[in-house]
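[1] Sequence unavailable; structure follows:
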């Protein structure tokens, strides 16, 4: 994709989407009018944790985009061949630091699991990302690590979703986890979304490998709600060519409606093959919402 920002553009009318492979997230930065930037370039930027090197994945028009409400910082420079070599060395040093960290864990008997290790690009800070179900007092460990590496040490605890994102796995669909492949920011997901999508609310069906509600239910919910407008409610009476029956379940994305017809059992239809009262549908859904809110 030949998309770049030339030095002739002196204003900040574009933002650069930069991907960081250690914590596998993207953040936005302002273009620097002193040089050109193109997709797949490695760039040096300043983050909350210090200097870092990231990869340009897209260039967008500046429409007031912010990082978690914070004003955007400017890209410092495009990484040189020497910068990239230095970054590879830092990654190698970080892996070695991780082994030392794991050995020290045995000494302090801390209940935590190391996920990833990272040096900032200026090598002034060494960050250990870890997961733990407990609140961990690691002050003595930090002091010893600081004495060994002679840089500022930071231990950063991550949640179960970030752990799944950084480690990676396959979901129940057989594909790479959404958080690993496409999700940059975790949005809230609710049981209500599962009910609206006709998904079983059994924990084994709606929980991801992280133990939390599956992210896909969140970002697919808008599409389900749009399609749902044309379909009957669960439990609603509908008319088919084989008689009148009640809707027991639906697979809206595949246009499948399962209707229980007295004397004939469960039958399968498409939306075009049934008729139903839309006013009755609205009343049923309203009662279902009230029932759900009362139970919660």
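    It's in. As the structure is a computational prediction, the values presented were derived from the model and not from experiment. Numbering: from 1, shown residues only.

[2] Only C-alpha atoms from now on, for both contacts and neighbour counts.
    OK.

[3] Could you pull out the helices in this protein for me?
    Applying DSSP state H to the chain gives helices spanning 81-108, 139-149, 160-167, 178-181, 191-196, 203-206, 216-219, 221-228, 278-295.

[4] helices or strands next to the longest one in the packing?
    The contact analysis (3 or more C-alpha pairs under 8 Å, 6 or more residues apart in numbering; DSSP states H and E) places helix 81-108 against strand 113-119, helix 139-149.

[5] quick check, distance from the last one to the centre of its chain.
    Read that as helix 139-149. Distance of helix 139-149 from its chain centroid, counting by C-alpha atoms, centre = their mean, to the nearest Å, is 32 Å.

[6] hmm, back to that, if we compare the helices of the chain, which one ends up closest to residue 24?
    helix 160-167 (6.6 Å; C-alpha to C-alpha).

[7] here comes the other one, which I'd like you to weigh against the first:
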């Protein structure tokens, strides 16, 4: 995620476009959309779709009607209709794909009250917009100080100005209901603008602010993930993950969304797989399941009297023993069914860089000095053996 102006500056420092996700190439933006129908022309007599998708700060996107038939393309800044005044946003999608997106978001494009696009943003609109964007961090800090003085149990996470600078939306998170009437009065008096408070969840907060996850990549919710599905601890149990809240929780403090990515594959594999609570009855004694490997199709069982001695069985073998137990038949022992396992090959990590020891530079090298000393001795001996000419 980087545009052509996000190159490297002097001394290897990242230059950055400093547009805070509003560069014209749309490469630094969150939830960037690729228009794969841009090179295709419409059939004869077909009018272009008159709605466009506009993105505002962070991941907020809305649909507007292009009633003025403006020639718009991805990356254009436009002045759009707002509740009062106008807002400034960037066009992220045009054409027939907007119809698909509106259908997906369940927005009726035939509604007569769909907000409109006034015009392409002029330089004056852009200057006012950028000036308001530069004030957001300062106002957010001041708003947090006011909330602390009023002893409100809430966290103001983000501030978004309207394009004309007449209104600011404060996004906050709170565990309980908050009475912020006095807060609105104090902020309206301090900032001289109209205030709107909007409560969001912890996942939405992480989506707006962004960050780096434990995998080392940008958060899925701030780059490509658009819908939040509920994540439960059952997803971790199906995938045989340790129920450690520190490892399973993301930056938002909730369970990681990536726990659902491979869940369907595990559920399909577990359809005809014996449960982990399966018990096998043998003449030698009852055996319990200790470990399961779903994709290798292996299960480890141990006798009740020998819990440290594990026996590896395949899925089919376990199902066969379970079928016999249902008929009240006992097998002789688990040793008859143990699969032959190949010995694990110990991995030998080779030193591909050639650095044998971390302390290789601690001891001074003496080879070069010894070689120089030997060369000096040879020169002295040769000089002594040189014949002299007596006159």
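    Looks like it arrived, so ask away. All values reported here derive from a predicted model rather than from experimental measurement.

[8] With distance to residue 132 of the first structure added, can I get the helices of the first structure in a markdown table?
    What follows is those, written out as a markdown table (distance: least, C-alpha to C-alpha, whole Å):
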| stretch | distance to residue 132 of the first structure |
| --- | --- |
| helix 81-108 | 13 |
| helix 139-149 | 15 |
| helix 160-167 | 9 |
| helix 178-181 | 19 |
| helix 191-196 | 26 |
| helix 203-206 | 22 |
| helix 216-219 | 25 |
| helix 221-228 | 31 |
| helix 278-295 | 33 |
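
[9] matching residues in the first structure for stretch 157-171 of the second structure?
    Under TM-score structural alignment, the counterpart of stretch 157-171 of the second structure in the first structure spans residues 115-129.

[10] Straight-line length of that stretch, end to end?
    Length of stretch 115-129 of the first structure, first residue to last, C-alpha to C-alpha, to the nearest Å: 6 Å.

[11] List the buried residues of that stretch.
    Neighbour-count burial for stretch 115-129 of the first structure flags 115, 116, 117, 118, 119, 120, 121, 125, 126, 127, 128, 129 (criterion: 16 or more other C-alpha atoms under 10 Å).

[12] For the closest residue to residue 250 of the first structure other than its chain neighbours, grab the count of nearby residues.
    Distances taken as C-alpha to C-alpha, 6 or more residues apart in numbering put residue 257 closest to residue 250 of the first structure, at 4.5 Å, once the chain neighbours are dropped. Residue 257 of the first structure: 21 surrounding residues under other C-alpha atoms under 10 Å.

[13] Quickly note the distance from residue 257 of the first structure to residue 267 of the first structure.
    As defined by C-alpha to C-alpha, residue 257 of the first structure lies at a distance of 8 Å from residue 267 of the first structure.

[14] one step back: nearest to residue 24 of the first structure, of the buried residues of stretch 115-129 of the first structure?
    Once C-alpha to C-alpha is applied, the member of these that ends up nearest residue 24 of the first structure is residue 116, at 11.1 Å.

[15] ranges for the strands of the second structure?
    51-55, 61-65, 77-81, 86-93, 117-120, 155-161, 167-173, 194-199, 279-281, 286-293, 298-303, 310-314 (DSSP state E).

[16] Check the mean deviation of the first one from the first structure.
    Between strand 51-55 of the second structure and its aligned stretch in the first structure, the superposed structures give an average distance of 3.5 Å (mean C-alpha distance after the TM-score superposition for the first structure).

[17] Which elements pack onto that strand?
    Strand 51-55 of the second structure packs on strand 61-65, strand 86-93, helix 96-104, going by 3+ C-alpha pairs under 8 Å, 6+ apart.

[18] Which of those sits closest to residue 270 of the second structure?
    Relative to residue 270 of the second structure, the nearest member of these by C-alpha to C-alpha is helix 96-104, separated by 31.9 Å.

[19] What angle do strand 51-55 and the closest one make with each other?
    80 degrees (axes from the mean of the first three to the mean of the last three C-alpha atoms, to 10 degrees).

[20] tell me the angle helix 96-104 of the second structure makes with strand 86-93.
    Using the same axes, to 10 degrees: helix 96-104 of the second structure against strand 86-93 is 110 degrees.

[21] buried sites along helix 96-104 of the second structure?
    Within helix 96-104 of the second structure, the residues scored as buried using 16+ other C-alpha under 10 Å are 96, 97, 98, 99, 102.

[22] Then stretch 188-201 of the first structure?
    Applying 16+ other C-alpha under 10 Å to stretch 188-201 of the first structure flags 189, 193, 194, 196, 197, 199 as buried.

[23] Out of the residues you listed, which is nearest to residue 288 of the first structure?
    residue 196 (10.2 Å).

[24] residue contacts, the closest one?
    224, 225 (C-alpha atoms under 8 Å, 6 or more residues apart in numbering).

[25] same thing with residue 65 of the first structure?
    Taking C-alpha under 8 Å, 6+ apart as the test, what residue 65 of the first structure contacts is 15, 28, 72.

[26] for residue 249 of the first structure, same thing?
    198, 234, 257, 258, 259.

[27] same deal with residue 63 of the second structure?
    Contacts of residue 63 of the second structure (C-alpha under 8 Å, 6+ apart): 51, 52, 53, 54, 102, 114, 115.

[28] and the gap between the residue lying closest to the third one once chain neighbours are set aside and residue 204 of the second structure?
    To tie it back to what came earlier, the one meant is residue 53 of the second structure. Of all residues not flanking residue 53 of the second structure in the chain, residue 63 sits nearest, at 4.7 Å (C-alpha to C-alpha, 6+ apart). According to C-alpha to C-alpha, residue 63 of the second structure stands 20 Å off from residue 204 of the second structure.

[29] try residue 99 of the second structure
    25 Å.

[30] Then residue 267 of the second structure?
    In this view, residue 267 of the second structure and residue 204 of the second structure are 28 Å apart by C-alpha to C-alpha.

[31] do residue 178 of the second structure as well
    18 Å.
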